[in-house]
Each structure stands twice: as structure tokens, then as C-alpha cells.
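Chemist: the amino acid sequence is not available; the structure is as follows:
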């Protein structure tokens, strides 16, 4: 279980963070949440799909890394084999804390990257923040800002009935039949039949570009299948 605490330069003066990649550091992920302002970078490498939130009442966009729980087809030993790593992966082990309207920088002390002997220093010897921590702080702020635009985007998709469930059937090179279920994508037929006013509203709100980036990202399924086949070779 995560153990987030408010980061400070007294209790955590000698804290370090391991930045190399690997399953031992929590990178064996099938998917992570993403948001519209990140779609341009994400769609260059990964399929963007939606799933229902844990409460079953809403939806959440995901960058997809594999076809089953715990499968990350971009993880190669201690290397992430893609030019872009989504922010929700890159931020670890730091989290955003909120105290009223103030954003706070928290760290998960039980995260496998956190230790006091190796990795990037979080604080300088005299208590100042390192460049590494400054980058992490900027990353968390970008995530927070990006998430602010997500509810409006999701509501626009629902208002225009633009989400539909899909099933992806995949036959791998070893002959096995595999099926990806439980995810949603943009209903292209519905998108094509939207009236001019609806399209203008989506465009003016900045949602239309995000929709097309999602559709463009689906071509990455072919690459994901190729990666899966490579693990079986």
C-alpha cells in the first residue's frame, strides 16, 4: 500500500530516488491514466483507450502498454523502450497533495524507488531542492493542470454519445487466440454524423483535436501486437 507523506528537507534530507526502469520498481503496468493535454505525446507511442472508473460512474482515458494485467510490452530489463514515458509513470514516487487550495508535494515512502543509499538526491546537502526534485515538481504541476481539463472533455464525449465499447481479437504468431475486452473508444460513425453546431462546440472547447489524437493512437495496436509476438519468439 502507498505511504504518502508531505516531503520536507528535514525528515527526508538524505532521501534518494532510483530512476532506472524495471518491474522491481513498479513499471510492470498494463496501462496508466492520461489526459487531453498529454494525448499528442502519448499517441505517438501507445493506444489511448477508455475504461470505466472503479465506481462505475464515469470513464478514464488510459495509455495502454499491454494486453493483460501486469504486462508492459515496453519494459526491456532496466530500460523503457519508447521515446516518451507517460507522466503518470514518470512522476513516481511523488504525488500531489492538496491542503485546501494549496498543492503540496508528497512522496510515497514505501515505493520501491525510494531509499537512502542510491539514486538521485532529492535535497542538496544544505537543504535546497535539487534539479531532479524541481523537475518532479514541474511534472506534478503539469499533471494537475492536465487533469483539470479532463471532466469537461469526458462530459462532451458523453453528451455527444461518442464513446463505445470495443473488442479486439488477436491471433498471435504462436497460434493462440487472444481477446481484449472491457475498454471503450471513440465511435467514429457517430462522430461523422454530428451536426455542424456540435462539431463547432467541440472544436471551440479544444476537444475535437483530442478526439482525433485518440483515433490516431489506435494504429499503435499493430505495434503492440508486434511487441507481444516478439516476446513469444
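Modeler: Perfect, I can see it now. Keep in mind the model is a prediction, meaning the values are calculated, not measured.
Chemist: contacts, neighbours, all on C-alpha from now
Modeler: Will do.
Chemist: after the helix or strand residue 192 falls within, next one along is what?
Modeler: Secondary structure assignment for residue 192, by DSSP states H and E: helix 188-193. Using DSSP H and E, the helix or strand that directly follows helix 188-193 along the chain is helix 196-204.
Chemist: list the buried residues in that following helix.
Modeler: For helix 196-204, burial by neighbour count (16 or more other CA atoms under 10 Å) applies to 199, 202.
Chemist: give me the contacts around it.
Modeler: 156, 160, 208-209 (CA atoms under 8 Å, 6 or more residues apart in numbering).
Chemist: and these, which of them are in helices?
Modeler: Among the contacts of helix 196-204, the members found in helices (DSSP state H) are 156, 208-209.
Chemist: Provide a PyMOL selection command restricted to the buried entries of those residues.
Modeler: Listed next is the PyMOL selection for buried residues among the ones in helices among the contacts of helix 196-204, using 16+ other CA under 10 Å:
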select buried, resi 156+208
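Chemist: among the ones in helices among the contacts of helix 196-204, which one sits closest to residue 126?
Modeler: residue 209 (46.2 Å; CA to CA).
Chemist: hang on, the earlier thing: what comes up buried for the helix holding residue 192?
Modeler: residue 191.
Chemist: over to stretch 46-54?
Modeler: 46-51.
Chemist: now it: how far from the chain's centre is it?
Modeler: Averaging C-alpha positions (CA atoms, centre = their mean, to the nearest Å) puts stretch 46-54 10 Å from its chain's average.
Chemist: just stretch 4-23 next, same as before
Modeler: 21 Å.
Chemist: those helices in this protein, which residues are they?
Modeler: Going by DSSP H, the chain shows helices at 39-42, 87-90, 131-148, 150-159, 188-193, 196-204, 207-217, 220-232.
Chemist: before we go on, here's another structure to hold up against the first:
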């Protein structure tokens, strides 16, 4: 069970984080949450789809890295073969909230927390959080910046998806993958862009997507689907086919 603590240079002065990509650290995931600000980097290697949260009904964009659960075809014995999505790279950190007094009023502010139960957290191997005399290490500052980027990226993503839904541009589909041995893998529960409805948008709607910066994000999603062939290639190689 996760145990998140507010990062501080007293309790965590000797803490290090093992940044090696490994299944033992939970990197054997077949998709990862992403967001429009990251699409440019993601679409170079991974297919981008949407998933629907079964509890909230909210859609979220994800980068696909395998063809079944607990499979990451970019994870090798030497580490991660390619760009590491921000929501994977951020482990074992998360954003927490703390009450602070601002001008006589109590406000919730974002703070950086660390999961002390994570197998990455130790006192002997990896990146130190703090310098010898208490200052932040470059690594810790980078992680704090990364968590801020994720926070704002996910916030922007919510409006992006709201706009797509308003234009009825998200549709469900089933991804069927056939391997060289003839076996089939059917991936359910994914959604993508309805290209017919995208093409049928009015000039005003299309211009609105351009102004918001969303049309480029949509094309990144569509272009990323060419990476499905790379996933199949990696899977066949893994099976020795």
C-alpha cells in the first residue's frame, strides 16, 4: 500500500530514488495516461487512444505500449527503449495538497509527495533528493517541474476532451492484432477520433479547434495509429516470430 509523505530535507535527507526502468518497479504496464502537451513526443513511438474511467465516466488519453495487460513491449533488460511518458517517469512522486494561510485566508496549495513504500525508494542506490547540506538536488527539482507539467497537462486535457465530446469526435472501436503465428489479440475498451465527423465539421468549428490548439493534437492522435504496426513487430520479435 502506498504511503505518501511530504518531501522534506529532514525526514528524507538520505533518501535516494532508483530510476532504472524495470518490471519490478511496476513499469510493465500496457498503457499510460498522457495529455495533449505531450502528444508530439508520444506520437513518435506509441499509438494514442482514449479510455473511459468506469467509475467517473470521464475519458482520458493514453499511450499504448503493449497488446495485453502487464505487457510493456518497450521495456527491455537494458531499460526503457524509447521515450518514457511523463506519468511513468514521475514515480514515486505525486502531487499532494496542504492547507496554508495566505493573507488571512486558508488555501489548499500543491506540494510534492513521495511514496515511501515504493520499491524505488531507498538509501543506497539512485538519485539523491537532497544535497549534502540540505539543498534540493537537480533531480528533485526536475521531478517537481515534471509534476507541475503533468498537473497542468491533465487540467488542459479535460477541456480538450470536453471539446471533442461536444463535437461528437470520440468513438469506440475494437483493435484486433494478428501475430505471425496466427494468434489474435482483441483489445476492447478503447476510443479514438471519428475521422468522418472531423471532416464534416463546419469552418467555424474547425477554426475553433485551431485557435484552441486542439486540431494539431487531434492530428497527432490520428498519426500515432501508424505505430500499431511497430507494436505488432515488437510483439512478434518477443515471441521469436
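Modeler: Sure thing, it's come through. All values derive from a computational prediction rather than experimental measurement.
Chemist: let me see the TM-score of these two.
Modeler: Once the chains are laid over each other, their TM-score by TM-score structural alignment, normalised by the length of the first structure reads 0.97; 232 aligned residues with a CA RMSD of 1.1 Å.
Chemist: quick revisit: quick one: residues in contact with the helix holding residue 192 of the first structure.
Modeler: Helix 188-193 of the first structure has contacts (CA under 8 Å, 6+ apart) with 161-162.
Chemist: quick one: it to the second structure mean distance?
Modeler: Mean deviation of helix 188-193 of the first structure relative to the second structure after superposition (mean CA distance after the TM-score superposition for the first structure): 0.6 Å.
Chemist: corresponding residues in the second structure for that helix?
Modeler: Per TM-score structural alignment, the counterpart of helix 188-193 of the first structure in the second structure is residues 195-200.
Chemist: ok, now stretch 109-127 of the first structure?
Modeler: If you align by TM-score structural alignment, stretch 109-127 of the first structure falls on residues 116-134 of the second structure.
Chemist: list the buried ones in that stretch?
Modeler: Here stretch 116-134 of the second structure shows 116, 118, 120-122, 127-130 as buried, counting by 16+ other CA under 10 Å.
Chemist: check stretch 177-195 of the second structure too.
Modeler: 177, 190-194.
Chemist: before we move on, back to that, which residues does the match of stretch 109-127 of the first structure contact?
Modeler: For stretch 116-134 of the second structure, contacts defined as CA under 8 Å, 6+ apart pick out 1-5, 9-10, 12-19, 24-25, 92, 115, 136-137, 139-140.
Chemist: just the buried ones from the residues you listed?
Modeler: Applying 16+ other CA under 10 Å to the contacts of stretch 116-134 of the second structure flags 4-5, 9, 12-19, 92, 115, 136, 140 as buried.
Chemist: need the max-distance pair from those.
Modeler: Largest pairwise distance in these, by CA to CA, is 19.6 Å, between 9 and 19.
Chemist: let me know the outermost residue of the first structure.
Modeler: The outermost residue of the first structure relative to its centre, with distances by CA atoms, centre = their mean, is residue 126 at 34.5 Å.
Chemist: hmm, back to that, tabulate the buried residues of stretch 116-134 of the second structure (CSV), appending distance to residue 221 of the second structure.
Modeler: Shown next, in CSV, are these (distance: CA to CA, whole Å):
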residue, distance to residue 221 of the second structure
116, 36
118, 32
120, 32
121, 35
122, 38
127, 34
128, 36
129, 36
130, 39
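Chemist: these in strands, which ones?
Modeler: 121-122, 127-128 (DSSP state E).
Chemist: ok, now how distant is the equivalent of residue 179 of the first structure over in the second structure from residue 14 of the second structure?
Modeler: Residue pairing (TM-score structural alignment): residue 179 of the first structure is matched to residue 186 of the second structure. Using CA to CA, to the nearest Å, one gets 46 Å for the distance from residue 186 of the second structure to residue 14 of the second structure.
Chemist: OK, contacts around residue 5 of the first structure?
Modeler: Going by CA under 8 Å, 6+ apart, residue 5 of the first structure touches 106-109.
Chemist: out of the buried residues of stretch 177-195 of the second structure, who's nearest residue 76 of the second structure?
Modeler: Nearest member of those to residue 76 of the second structure, counting by CA to CA, is residue 177, at 21.5 Å.
Chemist: quick one: map that closest one onto the first structure.
Modeler: With TM-score structural alignment as the criterion, residue 177 of the second structure matches residue 170.
Chemist: residue contacts, the closest residue to its match other than its chain neighbours?
Modeler: Nearest residue to residue 170 of the first structure in three dimensions, chain neighbours excluded: residue 178, at 5.0 Å (CA to CA, 6 or more residues apart in numbering). Contacts for residue 178 of the first structure (CA under 8 Å, 6+ apart) come out as 169-172.
Chemist: would you convert these into TSV that also reports distance to residue 89 of the first structure?
Modeler: TSV is the format used below for the contacts of residue 178 of the first structure (distance: CA to CA, whole Å):
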residue	distance to residue 89 of the first structure
169	27
170	27
171	29
172	28
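Chemist: among the helices of the first structure, which comes closest to residue 69 of the first structure?
Modeler: Of all those, helix 220-232 sits nearest to residue 69 of the first structure, with 13.7 Å by CA to CA.
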